[in-house]
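Asks: coords below, sequence missing:
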């Protein structure tokens, strides 16, 4: 990302958009969501694509479990036990995912979406600050390096 030719804000907004989009249980739509958010915030699309790597097979279980538990707390519900989630998954698999009956999966999905929103906001804020700060430092160091090379070239 240090090589991207954009302002620290654009790079940070793009990367943070991708990271925030990855917090939602919308696998397959993370790129589109991150591009839309980055576009609204005048962020870099390349940085947004890179930011979606925050959501990956290693982090999805943690992100989605945390989002579900937080969503259940926000809704004032008790989080379903893992057995209840397994049962809902088994029933959905037995009926077929495209059977038209999503009565078992829909409550899990909506609760996870509700919980993902505050996690995505916190993720956006954290990555925006970190990436903006680091990008500004890297770009300033590069400018200084190039200026000193140019100055040495004139005196030689």
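Replies: Yes, it's here. Just so we're clear, the structure is a prediction, and the values are computed from it rather than from any experiment.
Asks: From now on I want contacts and neighbour counts done on CA atoms only, so please keep to that.
Replies: Noted.
Asks: centroid residue for the chain?
Replies: Nearest to the mean C-alpha position of the chain, by C-alpha atoms, centre = their mean, lies residue 19 at 2.2 Å.
Asks: Just to check, it is in contact with residue 53?
Replies: Yes: at 7.2 Å, residue 19 and residue 53 qualify as touching, with contact defined as C-alpha atoms under 8 Å.
Asks: quick one: the helices in the protein?
Replies: Ranges of helices in the chain, per DSSP state H, are 8-21, 30-40, 45-51, 60-75, 82-95, 105-155.
Asks: Give me the distance between the residue nearest to residue 69 when sequence neighbours are not counted and residue 120.
Replies: Excluding its sequence neighbours, the residue lying closest to residue 69 (C-alpha to C-alpha, 6 or more residues apart in numbering) is residue 79, at 5.9 Å. To residue 120, residue 79 is 20 Å away according to C-alpha to C-alpha, to the nearest Å.
Asks: A further structure is provided below for comparison with the first:
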């Protein structure tokens, strides 16, 4: 195959690349900004796509953000590629602020006190406290155990998964709507004039180059 890598990267290098892109997150941000500016669409459609990606970053459906962003962008008649690039708003540098904002809002909406110790922030309430990583681990252990239980005499146990849904997933899901919508609207109204100005400047530059080319062609004929 022509476009297939000759040297297949090991899995650990792929994982490192997701957590910390080659060249750093600053360079990755510049790449995303460059790609967004060069998209062949109206500033409004591109900005709606960006807003869809930013909003999706506040949902707990990790691993499905690209799909969800594309669906939302489609419903909003936004640029789908812009929505995929907009999901880069959620990255290892912003996951904790996004998670704290979403879970904090979710706990407030359901009328329960939010314990920031879930993210390792603040003091733990007791020695047996189970943080976010612990709850994720318990949920995955339940899934793995219950899959094995289908083929073995072991009994299914859903306590860890139920605890994860009640304490993390559900508050995160409903709590991410408000901060996600605020950030999505902010990104939309910030992106429209910036993209419009860039596209106007780019058209002017292309027009100037075309005029220069015409002048050179005319002078060469003379």
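Replies: Nice, thanks for sending it over. As the structure is a computational prediction, the values presented were derived from the model and not from experiment.
Asks: before we move on, the earlier item: when residue 79 and residue 120 of the first structure are compared, which one has more neighbours?
Replies: The residue with more neighbours, out of residue 79 of the first structure and residue 120, is residue 120; 22 against 17, by other C-alpha atoms under 10 Å.
Asks: how close does the residue mapped onto that one from the second structure get to residue 101 of the second structure?
Replies: In the second structure, residue 120 of the first structure lines up with residue 180, judged by TM-score structural alignment. Residue 180 of the second structure sits 9 Å away from residue 101 of the second structure, taking C-alpha to C-alpha as the criterion.
Asks: Could you do residue 196 of the second structure as well?
Replies: Residue 196 of the second structure sits at a distance of 31 Å from residue 101 of the second structure (criterion: C-alpha to C-alpha).
Asks: Just want to know which of these two has more residues nearby.
Replies: In this view residue 196 of the second structure and residue 101 are compared by other C-alpha under 10 Å, and residue 101 has more residues nearby, 18 against 15.
Asks: was I right about that one contacting residue 177?
Replies: No: the criterion here is C-alpha under 8 Å, and residue 101 of the second structure misses it with residue 177 at 10.3 Å.
Asks: For the aligned partner of residue 73 of the first structure in the second structure, grab the count of nearby residues.
Replies: Under the alignment (TM-score structural alignment), residue 73 of the first structure maps onto residue 108 of the second structure. Other residues near residue 108 of the second structure come to 14 when the count uses other C-alpha under 10 Å.
Asks: Nearest to residue 2 of the first structure among the helices of the first structure would be which one?
Replies: Closest approach to residue 2 of the first structure among the helices of the first structure is made by helix 105-155 (6.4 Å; C-alpha to C-alpha).
Asks: Run through the neighbouring helices and strands of the closest one.
Replies: The contact analysis (3 or more C-alpha pairs under 8 Å, 6 or more residues apart in numbering; DSSP states H and E) places helix 105-155 of the first structure against helix 8-21, helix 60-75, helix 82-95.
Asks: Tell me how far that helix lies from the chain's centre.
Replies: Distance of helix 105-155 of the first structure from the chain centroid (C-alpha atoms, centre = their mean, to the nearest Å) equals 12 Å.
Asks: same question, stretch 137-151 of the second structure
Replies: Relative to the centre of its chain, stretch 137-151 of the second structure is centred 28 Å away, using C-alpha atoms, centre = their mean.
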